[in-house]
Every structure is written in structure tokens, then in C-alpha cells.
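In: When you get a sec, could you give me coordinates for this:
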Amino acid sequence: MNKIIAFVRKEIVFVISFALAVLSCFFVKPSAEYLKYINVNVLFLLFSFMAVVAGLRFCGVFDTCARALCRLTSTVRSLGIALVFMCFVFSMFITNDVALLTFVPFTILLLVKCSQKKHIVYTVVLETVAANLGSMVTPMGNPQNLFLFSLMNAGVAEFCLILLPYSIVSAVCLLGACFVLPSKPLFENNKERSDFFEAKDFVNAKSSTKGIPVTKFRTVVYIALFVLCILCVFDFISSFVLACIIAVVILIVQREILLKVDYILLLTFVCFFIFSGNIQNIPFIKAMLEKAVAGHEFLCGILASQVISNVPATLLLSPFALDLKELLIAVDLGGLGTLVASLASLISYKLYANTEGAQGGKFIKIFTLVNVIFIIVLVAFKILSGVN
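Out: All right, here's what the predicted structure looks like:
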């Protein structure tokens, strides 16, 4: 029973999506038509990205990049800027949740060893905001983008340009927010810095690679597979062929990686596909949602994201949206706000909460304040600039 309760707490979004899918089946009789609800291309592409990025992460590619960049920093502020913008940039390509899974533990470890524990909460909060905002500018940056990209009649460049203005404003705001951090030196001298970065317990602090041999060959393989994923986004290869290639190659090279794919997220998509499909076949609910969503995509997307998070909000609202571009902007900006507005934010909070001496209440207060400021600024930018 305890295991069931723990699973429900951990995967609450999946549980809700499953319950909604089952409930909708009482109104629309299960049939072969259900298969038409499911966007298999999105599932294949999402699986491919998750598998390849998991492989790169386990090879320590992102840790290596982080250590190399942090060696160039000398103050608490410059370190914060480096960490925050690593999340911002990497999330564009490896998704916001993977960026946080990679860099938040690294950040906590680094600041503890630098005796800068009091700056952990604010830095992690900024990293979370950075990951959510950086990921919005590319199709592969987060699950909702990948899904909406598959629905929109837009090329990759056109898609990226939709959110590029918001990304630029976000980067400027993040840089300004980093200046709250003090400019005091991280270390007293260069020798202390050198000893710190060369310390065995720091260099080898890769919990994600524990027990799994890491080789240059595997790294090259995963990079090649990642390039294939990008080519799939540009329609040079089908998502089905891509998924098959990646599954076979990883089975040969490092089969353990396939166990690291977030299959619960894939199942969550399936459940919401079924729920959304059934909703469209229940006349009075369909009419109600069409009236509420059509022409109000931005407001509905922002508000729904605050309650059920932006990925489920996207899957729920997209069938009734007349303007998918407005919905895209809404659910990406809607990842800001409450802690549940983005699944990536929950991941970040859990990573922090599991550390020794964590102050969950303080984290939530600072997180909420920073997120509210950012979402107000970005919504105001949209309204005042007239950017669509």
C-alpha cells in the first residue's frame, strides 16, 4: 500500500491523466477509433530524444561542460551567471527537465564545497526559471513544444522565431536577476580554486554514471544519434525509423540506458490523447470547451498551466484552439508561476528538498516571488509590444 501511495505522489500527473482517460471511456465506447487519437510521431520522437539525452547524461558530457565553464568563474555572481545560463542554453536542446536533473545537483554540490550554501536556493530557483524559459525557443526544448510543432504548419526556423523575442527578454531578465548574487570571490586564491576543481570527490561526483562504464565510443555514438534526432525534427528522417535505429543501437551499445527513459511521461501523453479524443466526441463538453478556448487561447493556456501544468494543459486545450501560436506562447510562459505549472519545476524542487538541511518553505517562497515577477514581465512584454 505504501508503494502505491508513493507512486501516486511521485506520478500524480500520470495518475490524473489515467483517471480522466478511463472516465471518458464511459462516455465514448472503446473502439479501434481510439488509435486515431494517438499522435505516434510525437511519441516516437519524444522517446528518441529522451533515450539519447539519457545516454549523453550518463556519459558525463554535460557535467564535463559544466566543470569546464565553472573553472572560468571567480566570484559568486559570475558562478551564478554561468550556472543559470548553462540551464538556459542546454534546455533548448536536451529539454528543461534533463537540464535541471543535470545541473541542479551539480550546483548544490559546488556551492556547498565553496562554502556558499546560503546562495543555493536563489541560484537553483533562477536555474529552474532559466530552464523553463530557455526550452521554449526550440521544438525539442520541452514536450509541449514538440507536440505543438507536430500540429503546426510551420518550419523549424518559423517555429523558433515565434518565441525568440520572449527568449531574448528572458535572457536579459535572468542576467539582471543574477546581479542579486554578491560579487565576492569564491576562493581566497588561485591555488584553492585549482585544488577544489581537481579534488577527486568533486571530479567524480557523477551519481548518474555510477556503476555504468563510460567510454569515448559511447559518447560519439550518442552524439551521432542526437544529430539524427535533429534531422528528424527537420523531416530528413521519419520518427518511426529514428526510434527503431535508436532502440537497436542503444540495445547493442548500452542497454541500461533504455531503462532511464521516462516511459511514464509517454503513457501520460497516451492517456491525454485518449481523453482529448473522447472529449471531442461528447457534444456538450466539446461545445463548452470550444466556447471557452477558441479566441482565448492565451488566457486559457496560462491559467490551465498553473493548475495542471503546461504539458497536460497543452494536450487538453489544443483540440479546441483556433490559434495554436497563441496557445504555444501561453503554455510556455505558463510554465512560470506556481510550482506545479511545469513538471521541470517539481523536479528541481525535489532535487533541492532531498539535500541535507534543505529549507522547503524558503524555496517555495523565493520560487513563487521570482516566477510571478518573470511572468508579469513577459506577459506585459507581449501586451505592450504586440508580439504574437
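In: all contacts plus neighbour counts: C-alpha atoms, from now on.
Out: Noted.
In: burial measure for the residue nearest to Val311 when sequence neighbours are not counted, as a count.
Out: Once flanking residues are discounted, Val311 sits nearest to Gln144: 5.2 Å by CA to CA, 6 or more residues apart in numbering. Gln144 has 22 neighbouring residues, counting by other CA atoms under 10 Å.
In: Report the contact partners of Gln144.
Out: The contact partners of Gln144, taken as CA atoms under 8 Å, 6 or more residues apart in numbering, are 310-311, 314-315, 328, 331.
In: quick one: it from Pro312, how far?
Out: Distance, Gln144 to Pro312, using CA to CA, to the nearest Å: 8 Å.
In: cool, Gln306 as well?
Out: 11 Å.
In: These two: who's more crowded?
Out: Neighbour tally, Gln306 and Pro312, criterion other CA under 10 Å: the higher count belongs to Pro312, 27 against 20.
In: so the more buried one is in which element?
Out: helix 310-317 (DSSP states H and E).
In: what does Ala154 give?
Out: Assigned by DSSP H and E, Ala154 falls outside every helix and strand.
In: ok, so what distance separates it from Ile162?
Out: Distance of Ala154 to Ile162, given as CA to CA: 10 Å.
In: Neighbour count for the two, which is higher?
Out: Higher neighbour count among Ala154 and Ile162: Ile162, with 19 against 11, using other CA under 10 Å.
In: quick one: which helix or strand includes that one?
Out: helix 156-178.
In: for that helix, packing partners?
Out: helix 76-94, helix 120-134, helix 324-333, helix 360-385 (3 or more CA pairs under 8 Å, 6 or more residues apart in numbering; DSSP states H and E).
In: next one: that helix to chain centre, how far?
Out: In terms of CA atoms, centre = their mean, to the nearest Å, the centre of helix 156-178 is set 16 Å apart from its chain centre.
In: I'd like the next helix or strand past it.
Out: Per DSSP H and E, the first helix or strand lying C-terminal to helix 156-178 is helix 190-198.
In: count of residues packed around Gly176?
Out: When neighbours are counted by other CA under 10 Å, Gly176 comes out with 12.
In: all helices of the stretch 201-350 of the chain, in order?
Out: For the stretch 201-350 of the chain, the helices defined by DSSP state H, counting those that start in this stretch occupy 216-233, 239-254, 263-279, 283-293, 297-308, 310-317, 324-333, 343-353.
In: could I get those helices as JSON lines with distance to Lys362?
Out: Below are the helices of the stretch 201-350 of the chain laid out as JSON lines (distance: least, CA to CA, whole Å):
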{"stretch": "helix 216-233", "distance to Lys362": "38"}
{"stretch": "helix 239-254", "distance to Lys362": "40"}
{"stretch": "helix 263-279", "distance to Lys362": "29"}
{"stretch": "helix 283-293", "distance to Lys362": "36"}
{"stretch": "helix 297-308", "distance to Lys362": "20"}
{"stretch": "helix 310-317", "distance to Lys362": "24"}
{"stretch": "helix 324-333", "distance to Lys362": "23"}
{"stretch": "helix 343-353", "distance to Lys362": "11"}
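In: To check against the first, give me the structure of this:
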Amino acid sequence: MNIPGLQALKRDRFFHLLLIIGVGLSLFVPFAPQAWPAAIDWRTIITLSGLMMLTKGVELSGYFDVLGRKMVRRFATERRLALFMVFSAALLSTFLTNDVALFIVVPLTLTLRKLCEIPVTRLIIFEALAVNAGSLLTPIGNPQNILLWGRSGLSFTAFTWQMAPLALAIVLTLLVVCWFAFPNKSLQYHSGTAGPQWQPRLVWSCLGLYIVFLTALELNQALAGALLVACGFLFLARRVLVSVDWTLLLVFMAMFIDVHLLIQLPVLQSVLHGVSGLSQAGLWLTAIGLSQVISNVPSTILLLNYVPPTALLAWAVNVGGFGLLPGSLANLIALRMANDRRIWWRFHLWSIPMLLWSAAVGFGLFLLI
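Out: Okay, the predicted model is just below:
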């Protein structure tokens, strides 16, 4: 059977890089493959698998075509459409989490490409930045905030208020940049595109399965929820299960194992033991820098062993989601779904300046507040 995504995995330079890094790190830390499965965050893997099935189900139902046609009629210019998509991505990420928001907006963006001329690669990059910016506002916007909120003892409102200045500054900045990045020219529609043929039954089934899946996650039964979703599609539309890019899960597994190996390096251990004595500026730079290497969620888990869950730490690890690709797992999801080899380096042309700006403005705001 020709598994979708397998050929792409063979050409996936980021996956190859993860494998090379893993082999290199294995030379400097104890070689214990039996410990690698425990290093993988299986809840994240299972959650991603459920979201991938549900998103693919909606995509194959044709509903994104219907929604896309309505949108291109409503937004006459490229700039207005881009601003709407970027703001929607940021807004959705505040209460649906950044990963879920991407699984909604990126497939829709790819559908828009079939209807009109838009710079899809650039728009997906901005959507990735948007979910990182929007998700930092609330305790449930991303995994690192969930961890910090649980440790801080703050109420939902108090935590949100704590994050609001940074979220407002970054989202406004992103919208301003988006204004200049997308021209105010009329959308050019593709001629001869057939009318949408969609399946309402499959769309409503996906909605029902999504509710089931979210309920399972709330009950801490992610595996059961994912199995229910898979069984649902097995009877409703088997082509969904075949069409999902399951190789994305392999990329995540490799990343988790690399992080597990990296944090065992003696030099990193010595640095972490000195974190508790750092100044505010030192902790700010350490949290951001560490996020660039091992992603902001593992960075949060590590740093919470040495420093309290302060607002400074919360701001820093969220800013660390910008910059290099590993900064946030949401970056990897968005760029992988785009299925464009050029997006991997183009992403950094926007994300690195966003990191530098957010780091400078964020620390200045923190000192003022």
C-alpha cells in the first residue's frame, strides 16, 4: 500500500536532521534505547492522531470548499483575507489551543488556494506565528501555560490578566506586519472551478466525533477517544484513515527522543543547576534560548524544577515559541501541513525578527509593569 506522506518523509530534511542529531547525541550520553519510548509524550502523539483524523475527515467532506467560497466572496482583497485568517488563528488558539487552531485554519488556507491567487506559504507562516501569539493569553492556549497555571495557583482570570500585556503587544505587532506583508490588491479568482460537492453527513459526523474526542481528553482518556474516532471513520469513511499523513507522528517521536538525549548532556545539566541564581534578564534569555533548542514545552518542564512559575518565566517560554523551528511544536505542525519545501527556510525570515522584537518589547513591558 502506498502510504500518503511516506515519500515526503524520505525528502523531509528536518526529519533527517533529527535522526542525525539523535545519532550524534547518543555518542555523548548513555546509550539506552529501552528508555526512549518513555521519553515520548504519548498523550501529545495520541491527541495529534485524533486531530489529524478529524481534520482530514472535514477536508475530504468538501466543507472547506464551501467555507472557502463564502470567504473569498466576503473579502475582496488579499490583505483583508490575510488579516482575517491571521486574527482568526490567534483568536481560536486562545481557547482551542494552538495545535487545534492550526488544524482548522491551515487546511482552510490550502483550500483557498484552489479558489483564488493568494501567497499560501506566507499566509501559513503568519498563521503559525499567530497561534503562538494568541495562545499565550490564556491558561489553556498551549501546553506550557497549562503547566504554569497548574503550578502558579492563580485563577483563570488572574493568569489571563498576567499574560494580557504581552499577548496584546505581540498580536498587534503581528497584525501590523501582516498589513504590510500582504498587498491591498483584489483577489484574482481561478476561472472554471467547479461548484463545491460536499457531504453534510460526513461533516456532522466529524463534529460529533470531535465532541466525543474532546470529552475523552477532559476525562484523561485520550487513547480511548482516538480509538473511538478511528472506529467511527472505519465505518463512515475509510478513506480518511488512509489519507492521514501518519508520518508526522514519526517526526514528533524523533523530536521527543532527541530532547530526551539532549537534556542528559553534562554541560546542560551544569547550566540548569545555576538557573535559580540568575538575574531577571539572565532567566529571560535562558528560557528563550533553551526554547529555541528543545522547544518551549520541555523548557518549561525543566525550568520549573529550578525556578518558581513566575510571570517572567511564563512570558519568556511563550516568547521562545518564535524564532527557530523547534521553538514551538505548533511551528512544526503548520509547516508540515503546508507540504512546501521552501516554507522551512522562509519561515525563519519572519519568525526570527519576530523573536527578537518580542524578546525586547516583552522584557521592557515586564520591567514597566
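In: give the contact list for Val251 of structure 2.
Out: Going by CA under 8 Å, 6+ apart, Val251 of structure 2 touches 15, 18.
In: Let me know whether Gly62 of structure 1 touches Leu100 as I believe.
Out: One thing to correct before we go on: residue 62 of structure 1 is Phe, not Gly. No: counting by CA atoms under 8 Å, Phe62 of structure 1 stays clear of Leu100, with 11.1 Å between them.
In: which of those two has more neighbours?
Out: Leu100 (29 against 19).
In: Quick one: distance of whichever strand or helix holds the more buried one to the chain centre.
Out: Here Leu100 of structure 1 sits within helix 96-113, counting by DSSP H and E. Centroid separation for helix 96-113 of structure 1 versus its chain: 14 Å, with CA atoms, centre = their mean.
In: what do we get in structure 1 for Leu214 of structure 2?
Out: For Leu214 of structure 2, the aligned residue in structure 1 is Ile230 (criterion: TM-score structural alignment).
In: coming back round to it: including mean neighbour count and distance to Phe272 of structure 1, could the helices and strands packed on helix 156-178 of structure 1 go into TSV?
Out: Shown next, in TSV, are those (neighbours: other CA atoms under 10 Å; distance: least, CA to CA, whole Å):
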stretch	mean neighbour count	distance to Phe272 of structure 1
helix 76-94	24	23
helix 120-134	27	22
helix 324-333	24	16
helix 360-385	15	26
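In: Reformat these as JSON lines; add distance to Leu289 of structure 1.
Out: Formatted as JSON lines, these follow (distance: least, CA to CA, whole Å):
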{"stretch": "helix 76-94", "distance to Leu289 of structure 1": "32"}
{"stretch": "helix 120-134", "distance to Leu289 of structure 1": "27"}
{"stretch": "helix 324-333", "distance to Leu289 of structure 1": "14"}
{"stretch": "helix 360-385", "distance to Leu289 of structure 1": "24"}
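In: Just give the nearest non-adjacent residue to the spatially most central residue of structure 2, would you?
Out: With distances taken as CA atoms, centre = their mean, the residue of structure 2 nearest its centroid is Ala330 (1.4 Å). Residue nearest to Ala330 of structure 2 in three dimensions, not counting chain neighbours: Asp99, with 5.7 Å by CA to CA, 6+ apart.
In: What distance do you get for the one you found to Ala167 of structure 2?
Out: 17 Å.
In: next one: Trp246 of structure 2
Out: Separation of Trp246 of structure 2 from Ala167 of structure 2 (CA to CA): 33 Å.
In: Please say which of these two ends up with more neighbours.
Out: Using other CA under 10 Å, the more surrounded residue of Trp246 of structure 2 and Ala167 is Ala167, with 26 against 18.
In: The more buried one: what's it in contact with?
Out: With contact taken as CA under 8 Å, 6+ apart, Ala167 of structure 2 is in contact with 133-134, 136-137.
In: Burial check on Arg74 of structure 2, number of neighbours?
Out: Arg74 of structure 2: 11 neighbours (other CA under 10 Å).
In: same check, this time on Lys70 of structure 2
Out: Neighbour count for Lys70 of structure 2, taken as other CA under 10 Å: 11.
In: do the same with Leu56 of structure 1
Out: Leu56 of structure 1 has 22 neighbours, counted by other CA under 10 Å.
In: what separates it from Leu384 of structure 1, distance-wise?
Out: Separation of Leu56 of structure 1 from Leu384 of structure 1 (CA to CA) stands at 41 Å.
In: ok, now Phe58 of structure 1?
Out: Phe58 of structure 1 sits 44 Å away from Leu384 of structure 1, going by CA to CA.
In: Same check on Ile245 of structure 1?
Out: Counting by CA to CA, the gap from Ile245 of structure 1 to Leu384 of structure 1 is 47 Å.
In: do the same with Leu336 of structure 1
Out: 19 Å.
In: Just give me how far stretch 239-249 of structure 1 sits from the chain centre.
Out: Distance of stretch 239-249 of structure 1 from the chain centroid (CA atoms, centre = their mean) equals 22 Å.
In: Measure the mean distance from that stretch to structure 2 post-superposition.
Out: Average distance, stretch 239-249 of structure 1 versus aligned residues of structure 2 after superposition (mean CA distance after the TM-score superposition for structure 1): 2.0 Å.
In: For the helix holding Ile162 of structure 1, buried residues please.
Out: Neighbour-count burial for helix 156-178 of structure 1, counted by 16 or more other CA atoms under 10 Å, picks out 159-160, 162-167, 169-171, 173-175, 177-178.
In: Repeat that for stretch 58-70 of structure 1.
Out: Neighbour-count burial for stretch 58-70 of structure 1 flags 58-60, 62-63, 66, 70 (criterion: 16+ other CA under 10 Å).
In: Stretch 131-151 of structure 1 too?
Out: If you call a residue buried by 16+ other CA under 10 Å, then stretch 131-151 of structure 1 has these buried ones: 131-149.
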